[in-house]
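Asker: sequence-free structure coming up:
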């Protein structure tokens, strides 16, 4: 009788163990389902991030913001618009002569050598343009209002006024045709520049001043090195 009771107890214990094992398996199964759900959620988030990154890095259409060029790149691009390296050297020799005659240094606040986005490179004294190269082979320069334009076969681009009185004008002339620059024109331009410098303390264009353009004008070695990177006719 005792043996039978002992056997029955062992069997019942095994049944309890089986039931516990079954419950454990069910719980593990539930956790697997929860873990799978978590993994799926993580994968979906990663997919969303990837899709967002691809969208942000997509090839854009329409207006594209260009990377800003540094002064050296701007100068190289601007120089490609002019007729030849010989023409460029001749013009910047004239510009150097003007600055040397006026004794204008790079740090003079009355000077502004601009390098504009459209490629123009005017010399500014005070509030006025005084000299400028033009890609078509012409140049512009300032002269007194009573200068004889027909003498150089030039044309008036615009006029300057002091108060209500016109006192100077900016001319355009064929630089190739005038070799060398007529002495009368040079003196007239110089006269205007000297008058501007006597009456101004700072150029309104000073904030646009490019020291590189000054070095290109004044230093032959700098000019030679920069022109070596310009692919135009000699």
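Answerer: Here it is on my side, so go on. These figures come from a predicted structure and were not determined experimentally.

Asker: from now on I want contacts and neighbour counts done on CA atoms only, so please keep to that.
Answerer: Fine.

Asker: dump the residue contacts of residue 97.
Answerer: Residue 97 makes no contacts at all, as judged by CA atoms under 8 Å, 6 or more residues apart in numbering.

Asker: tell me the helix or strand right after the strand or helix carrying residue 12.
Answerer: Using DSSP states H and E, the element containing residue 12 is helix 2-56. Per DSSP H and E, helix 2-56 leads on to helix 71-79 as the next helix or strand towards the C-terminus.

Asker: only the buried residues of the very next helix or strand once past that next one, if you could.
Answerer: Moving toward the C-terminus from helix 71-79, the next helix or strand (DSSP H and E) is helix 85-101. For helix 85-101, burial by neighbour count (16 or more other CA atoms under 10 Å) applies to 85, 87, 88, 89, 90, 91, 92, 94, 95, 96, 98, 99.

Asker: distance of the fourth one relative to residue 125?
Answerer: It stands for residue 89. 22 Å (CA to CA, to the nearest Å).

Asker: alongside the first one, take a look at this:
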């Protein structure tokens, strides 16, 4: 991997969401179980009487759905820098029109992927400079960081077995070789190591209810 992933965490103007709401993101490689855990957390938070906005990147807005189709399903080659810019464009619109207003209202935003995915996938995976990728996302979002990021860590070989069991066509990133996904995993772990106060790193091999309980504990602490 080129670029210093840990150094990239010190770009200027990064700040947690603030406001009366809460911004929670789920990160990890493909097949780690992010969607399952986001759904379980949504159900749990709603039982606590809080309004929840469940969203994802890319594709959390109408504009984002068009970008998602390009970055995940375009059959031809996309230059890695162009790919990073497309994700940043989706992120800028999504945060400005969807996430920030929800946090300002006091909602709990639960999101599948955010800027850490760009640093891991385009920075580490595509071997771009991690500082540049992170700085691009921070500029696009005016420095917004989540209050909590849950990283579901899973060996790429285990993840591939899960994806194979789903018997669904792979998107552009899922179809990448194991070396790519190994770099992505290393990128995520480096990010978590540099920001332990924001990240909750969990072994994605654990049972879903066990993982959910650990996530709930972390969210409870922040809701207080």
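Answerer: Alright, I've got the coordinates. Here the structure is a predicted model, which is why all the values come from computation and not from measurement.

Asker: what's the TM-score for these two chains?
Answerer: Once superposed, the chains reach a TM-score of 0.27 (TM-score structural alignment, normalised by the length of the second structure), with 106 aligned residues with a CA RMSD of 6.0 Å.

Asker: my guess is residue 152 of the second structure contacts residue 208, does it?
Answerer: No - the pair residue 152 of the second structure / residue 208 is not scored as a contact, 11.0 Å apart, by CA atoms under 8 Å.

Asker: which of those two has more neighbours?
Answerer: Using other CA atoms under 10 Å, the more surrounded residue of residue 152 of the second structure and residue 208 is residue 152, with 26 against 13.

Asker: from residue 200 of the second structure, how far out is that one?
Answerer: 8 Å.

Asker: which strands or helices does the helix or strand hosting residue 190 of the second structure pack on?
Answerer: Using DSSP H and E, residue 190 of the second structure falls within helix 178-194. Packing partners of helix 178-194 of the second structure (3 or more CA pairs under 8 Å, 6 or more residues apart in numbering; DSSP states H and E): helix 115-118, strand 148-153, helix 156-166, strand 199-203.

Asker: and these: which comes nearest residue 35 of the second structure?
Answerer: Closest approach to residue 35 of the second structure among those (CA to CA): strand 148-153, 10.8 Å.

Asker: what's that closest one packed up against?
Answerer: Strand 148-153 of the second structure packs on strand 22-28, helix 178-194, strand 199-203, going by 3+ CA pairs under 8 Å, 6+ apart.

Asker: what angle do the shortest one and helix 178-194 make?
Answerer: Relative orientation of strand 199-203 of the second structure and helix 178-194, computed by axes from the mean of the first three to the mean of the last three CA atoms, to 10 degrees: 130 degrees.

Asker: mind telling me what element the closest residue in space to residue 141 of the first structure that isn't next to it in sequence is part of?
Answerer: Nearest residue to residue 141 of the first structure, sequence neighbours excluded (CA to CA, 6 or more residues apart in numbering): residue 131, at 4.4 Å. Per DSSP H and E: residue 131 of the first structure is located in strand 128-133.

Asker: which elements pack onto that strand?
Answerer: strand 123-125, strand 138-144.

Asker: and it with strand 138-144, angle?
Answerer: Using the same axes, to 10 degrees, strand 128-133 of the first structure lies at 150 degrees relative to strand 138-144.

Asker: list the buried residues for the lengthiest strand in the first structure?
Answerer: Taking DSSP state E as the criterion, the first structure has its longest strand at strand 165-174. Buried residues in strand 165-174 of the first structure, counted by 16+ other CA under 10 Å: 168, 169, 170, 171, 172, 173, 174.

Asker: what do you get for stretch 213-224 of the first structure?
Answerer: Neighbour-count burial for stretch 213-224 of the first structure [16+ other CA under 10 Å]: 213, 214, 216, 217, 218, 223.

Asker: and if you look at stretch 185-201 of the second structure?
Answerer: Neighbour-count burial for stretch 185-201 of the second structure flags 185-192, 194, 198-201 (criterion: 16+ other CA under 10 Å).

Asker: and those residues, which is closest to residue 105 of the second structure?
Answerer: Out of these, the member with the shortest distance to residue 105 of the second structure (by CA to CA) is residue 198, at 22.1 Å.

Asker: that older thread, my read: the residue nearest to residue 141 of the first structure touches residue 139, true?
Answerer: Yes - between residue 131 of the first structure and residue 139 there is a contact at 7.3 Å, judged by CA under 8 Å.

Asker: tell me which of those two has more neighbours.
Answerer: Remark: of residue 131 of the first structure and residue 139, residue 131 carries more neighbours, 24 against 18, as counted by other CA under 10 Å.

Asker: what residues are up against that one?
Answerer: Counting by CA under 8 Å, 6+ apart, residue 131 of the first structure has contacts 95, 122, 123, 124, 139, 140, 141, 142.

Asker: now for those, which pair is the farthest apart?
Answerer: So, the contacts of residue 131 of the first structure by CA to CA: farthest apart are 124 and 139, at 14.2 Å.

Asker: what's the closest non-adjacent residue to residue 188 of the first structure?
Answerer: Distance criterion CA to CA, 6+ apart; nearest residue to residue 188 of the first structure, sequence neighbours excluded, is residue 143 at 5.3 Å.

Asker: which residues touch that neighbour?
Answerer: Contacts of residue 143 of the first structure (CA under 8 Å, 6+ apart): 168, 169, 170, 171, 185, 188, 189, 191, 192.

Asker: would you mark the buried spots in the host helix or strand of the fifth one?
Answerer: Under the assignment given by DSSP H and E, the secondary-structure element containing residue 185 of the first structure is helix 183-199. Neighbour-count burial for helix 183-199 of the first structure flags 185, 188, 189, 190, 192, 193, 196, 197 (criterion: 16+ other CA under 10 Å).
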